[in-house]
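*Asks:* please work out how this folds:
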Amino acid sequence: MDFNFTEEQTMLRDMLSRYLADTYTFDARQNVVRGGKGWNPAVWQAFAEELGVLGAPFAEAHGGLGGGAIENMVVMEEMGRAIVLEPYLSTVVIGGGALKHVGGAIADAVIPGIIAGTTRIAFAASEPQGRFYLNDLTTTLKGGLLNGQKAVVEGAAHATHLLVTARTGGAQRDAGGIALLLIPADAKDITRRDYLTVHGASASEVYFENVAVGAEHVLNAEALPLIEAVVDEATAAVCAEACGVLKVLHATTLDYAKQRKQFGKAIGDFQVIQHRLVDMFMEVEQAVSMTMMATLKLDTAERSAAVSMAKAKVGKAAKFVGQNAVQVHGGIGITQELAVGHYFKRATLIENLFGSVDFHLSRYEGIALAA
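*Replies:* Predicted coordinates for the structure are as follows:
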């Protein structure tokens, strides 16, 4: 099997890498975090207009680059290297991914706005009681009225649309009776409580109280299989982001070990530190391999199993590499002034995003037993 990127994919990676290295420096990112908005609109428009990155996984008929999951993987890894705050995951991977699956007039109408940077989508699926279970829903859509609460909705404060899961029938944890909605974020009777996550991105608690929803807002009336497919695609993309984060954590720690002196020589000369750095490198490489395999299997019957294997591996790697990076740096590893602590925060969040290690090991076991 050929694991090499195409010329176009390599150009996409190199172009985004150069832009982020020149423009999205750690200091520039910290200025955005201190501003309290959780994103930089100018950067988002640069992604759209200057780089064309937002069109990477979309068909040329919609104005995109004609790519797919591999392009998302390339983009997300580079964004992980710079711990980018902007909502590529929720807008392009999740929102755009759902629209690609649904197709038709709604996709034709909304996807060009995503590519142009004018449409931003927040994924309102998680609920306080639901943990990682997509079918555990108390938000309801009955008689055309949406009621309920969604928790930790990243990017809702600056979204133009909300991608919402809601129960139209059945019991709280039933697989049936779940709809997927795309509604305007400024619709009447939607309220939010906004805050910043630990790594500086914007998130919100979103409340729906008798929000009017029309048939034109319903992407799919029996949507659990669609939602599961989109979340698997998002999980693979998050694994790619984690690979970028972990590569920087390892490289930064290696450089620090070469420079920091103790007892008259660099700490990297001590065998115990060398072993730790090698173990970190192995965790990163295994995470990269598992992420690539999961991405390649997104369009196959092995999708869910491959994604859970990758996420379990990436979750373990995020914990191991992040903790060891901080330990080798010592106390300065958790200061606000040093980038390594911020990468550690993102790695820690990714560890549990879309399912913890235990969740995905259990999910994989269930898939294997059912096979």
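
*Asks:* CA atoms for contacts and neighbours, from now on please.
*Replies:* Fine.

*Asks:* what about the strands in the stretch 51-200 of the chain?
*Replies:* Counting by DSSP state E, counting those that start in this stretch, the stretch 51-200 of the chain has strands at residues 121-124, 140-142, 145-154, 161-167, 178-184, 190-196.

*Asks:* so for Leu254, which of those strands sits nearest?
*Replies:* Evaluated over the strands of the stretch 51-200 of the chain, closeness to Leu254 peaks at strand 190-196, with 30.5 Å, by CA to CA.

*Asks:* if we can go back for a sec, ok, which of the strands of the stretch 51-200 of the chain comes nearest Ala317?
*Replies:* Between the strands of the stretch 51-200 of the chain, strand 145-154 lies closest to Ala317; by CA to CA that is 23.6 Å.

*Asks:* now the closest one: buried residues?
*Replies:* The neighbour-count check on strand 145-154 (16 or more other CA atoms under 10 Å) flags Leu146, Asn147, Gly148, Gln149, Lys150, Ala151, Val152, Val153, Glu154 as buried.

*Asks:* next, the second sequence, to be compared with the first:
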Amino acid sequence: MDFSLSDEQRIIKEAAEKFIAKDYTFDARNKIISSDEGMSRETWQQFADFGWLGIALPEEVGGYGGSMIETMIITEALGSAMVIEPFLSTVVMCASLIQQAGNSTQKEELLPKIIEGNLLLSLAFVEEQSRYNLADVATSAEKSGDDYVINGTKVVALGAPWADKLILSVRTSGNRTDTSGISLFLIDKSAPGVTCTDYALADGSQGANILLENVSVSKDALIGELDQGLTILEDVIDRATAALCADALGAMEACFKKTLEYVKTRKQFDVAIGSFQVLQHRVVDMFTAVESSRSMAYMVSMKINVDDAIERKKAVSAAKAHIGKHARFVSQQAVQLHGGIGMTEELDIGHYFRRLTLFCRLFGSTEYHIERFAKFSQI
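*Replies:* From the prediction side, this is the model:
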């Protein structure tokens, strides 16, 4: 498997890394988090100007026409600076869902606005009882004339505090855990009956719990086929997991580089602590963890579009389990090798630790993906 980037991909990578290094420093990030909105609309518009918001969307709707490789390049750079803006929720999750399952009207109306930076979306699919089971949906949508009435609660909707619209997974038929009977609806976040409880996540980004009380939506709000939304949802979450792996890779590499620099300059007994052999071994182990995770991130980005859904799921779970294990190791070592200062708010290492800790739980824990990989390996 060839992991080398094309000339165009290298240009994207270099441009993203240059922007992050110059304009999205740790201090700049802290100012964004402490602002009233908790994100930067100006930065989001810059993403649009760079073409990042349409990086994997087709050219006919104004996108770049790229693949998951280009998405991975962008998310790796964003992870290296722990970017707060909702690239994952709006671009990787919602835009790809609309591109795959939306009708022509929905694509023409929504995708150009996303690409231009004028529309933020959030995919609300998690429920309190569902854990990592995408088919466990209690939120219901009942037919009422030509409309549907939605009732239920969604939790941990990533980027929902900033979203203009929400995409919901709801049950339109069957029992709570049936694999059929799940549909996807697009609603305005400001619609009557929608109540969002916003909160900060561990890494400084934001999510929300969403209460839906007799929310009336038109049948035109349905994305994809009625009762057949689970397959699309599974594909989108697999893509989001792959992108999140690249984000974690960027954070892991930043942890490693900052820790390497620290042990070269921090002195004890008048010598750099990096000269101690036991610490050298730990830094080498960090490097090995980062590079093996890089291989897995590239692998899953290349396999995400395979026709065989089982192979796709196996690749995603293999990458998430492997990178999850090593993300925990790298972030813990970074904190420990920095000593007490590694836990302070003023140093970025503790913030990387939080980002990677959140990664380990989003879209399935390491243990969950090991079991998922084993399950699909037996088919």
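
*Asks:* quick revisit: now the strands of the stretch 51-200 of structure 1 in JSON lines, with distance to Arg260 of structure 1?
*Replies:* Compiled in JSON lines, the strands of the stretch 51-200 of structure 1 are given as follows (distance: least, CA to CA, whole Å):
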{"stretch": "strand 121-124", "distance to Arg260 of structure 1": "43"}
{"stretch": "strand 140-142", "distance to Arg260 of structure 1": "57"}
{"stretch": "strand 145-154", "distance to Arg260 of structure 1": "38"}
{"stretch": "strand 161-167", "distance to Arg260 of structure 1": "48"}
{"stretch": "strand 178-184", "distance to Arg260 of structure 1": "52"}
{"stretch": "strand 190-196", "distance to Arg260 of structure 1": "33"}
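
*Asks:* picking up where we left off before, let me know the closest of the buried residues of strand 145-154 of structure 1 to Ile106 of structure 1.
*Replies:* Nearest to Ile106 of structure 1 out of the buried residues of strand 145-154 of structure 1 is Leu146 (CA to CA; 20.2 Å).

*Asks:* surely that closest one and His217 touch.
*Replies:* No - if you go by CA atoms under 8 Å, Leu146 of structure 1 and His217 don't touch, sitting 11.4 Å apart.

*Asks:* now do the contacts for the aligned partner of Thr366 of structure 2 in structure 1.
*Replies:* When structure 1 is aligned by TM-score structural alignment, the residue opposite Thr366 of structure 2 is Val357. By CA atoms under 8 Å, 6 or more residues apart in numbering, the contact set of Val357 of structure 1 is Lys311, Ala312, Lys313, Gly315, Lys316, Glu351.

*Asks:* now the aligned residue in structure 2 for the fifth one: closest residue in space, sequence neighbours ignored.
*Replies:* What it means is Lys316 of structure 1. Under the alignment (TM-score structural alignment), Lys316 of structure 1 pairs with Lys325 in structure 2. The shortest distance from Lys325 of structure 2 to any non-neighbouring residue, by CA to CA, 6 or more residues apart in numbering, is to Thr366 (6.6 Å).

*Asks:* distance of that neighbour relative to Asp247 of structure 2?
*Replies:* Separation of Thr366 of structure 2 from Asp247 of structure 2 (CA to CA, to the nearest Å): 16 Å.

*Asks:* equivalent analysis for Gly51 of structure 2, please.
*Replies:* In terms of CA to CA, Gly51 of structure 2 sits 18 Å off from Asp247 of structure 2.

*Asks:* those two: who's more crowded?
*Replies:* Regarding Gly51 of structure 2 and Asp247, a neighbour count based on other CA atoms under 10 Å identifies Asp247 as having more, with 28 against 18.

*Asks:* got a list of what Glu241 of structure 1 touches?
*Replies:* Glu241 of structure 1 touches Met73, Met76, Glu77, Glu78, Met79, Gly80, Arg81, counting by CA under 8 Å, 6+ apart.

*Asks:* what is the burial count for Thr25 of structure 1?
*Replies:* Around Thr25 of structure 1 there are 15 other residues, counting by other CA under 10 Å.

*Asks:* kindly report the same for Val170 of structure 2.
*Replies:* 29.

*Asks:* residues in contact with the aligned residue in structure 1 for it?
*Replies:* Counting by TM-score structural alignment, Val170 of structure 2 corresponds to Ala166 in structure 1. With contacts defined as CA under 8 Å, 6+ apart, Ala166 of structure 1 is in contact with Leu137, Thr138, Thr139, Thr140, Leu141, Leu146, Ile178, Ala179, Leu180, Leu181.

*Asks:* which residue packs closest to the alignment partner in structure 1 of Val61 of structure 2, ignoring adjacent ones?
*Replies:* Here Val61 of structure 2 is matched to His62 in structure 1, going by TM-score structural alignment. The shortest distance from His62 of structure 1 to any non-neighbouring residue, by CA to CA, 6+ apart, is to Pro112 (5.7 Å).

*Asks:* structure 2: which residue goes with that neighbour?
*Replies:* Structural correspondence for Pro112 of structure 1 with respect to structure 2 (TM-score structural alignment): Pro112.

*Asks:* same question, His250 of structure 1
*Replies:* Taking TM-score structural alignment, the alignment pairs His250 of structure 1 with Phe256 from structure 2.

*Asks:* any idea how far Gly79 of structure 2 is from that match?
*Replies:* As judged by CA to CA, Phe256 of structure 2 and Gly79 of structure 2 stand 13 Å apart.

*Asks:* what of Ile150 of structure 2?
*Replies:* Counting by CA to CA - Ile150 of structure 2 and Gly79 of structure 2 are separated by 35 Å.

*Asks:* okay, angle between the helix or strand hosting Lys258 of structure 2 and strand 165-171 too, please.
*Replies:* Using DSSP states H and E, Lys258 of structure 2 sits within helix 229-265. Angle, helix 229-265 of structure 2 to strand 165-171, by axes from the mean of the first three to the mean of the last three CA atoms, to 10 degrees: 120 degrees.

*Asks:* could I get the buried residues of strand 145-154 of structure 1 as a markdown table with distance to Met11 of structure 1?
*Replies:* Putting the buried residues of strand 145-154 of structure 1 into a markdown table (distance: CA to CA, whole Å) gives the following:
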| residue | distance to Met11 of structure 1 |
| --- | --- |
| Leu146 | 44 |
| Asn147 | 45 |
| Gly148 | 44 |
| Gln149 | 42 |
| Lys150 | 38 |
| Ala151 | 37 |
| Val152 | 34 |
| Val153 | 32 |
| Glu154 | 29 |
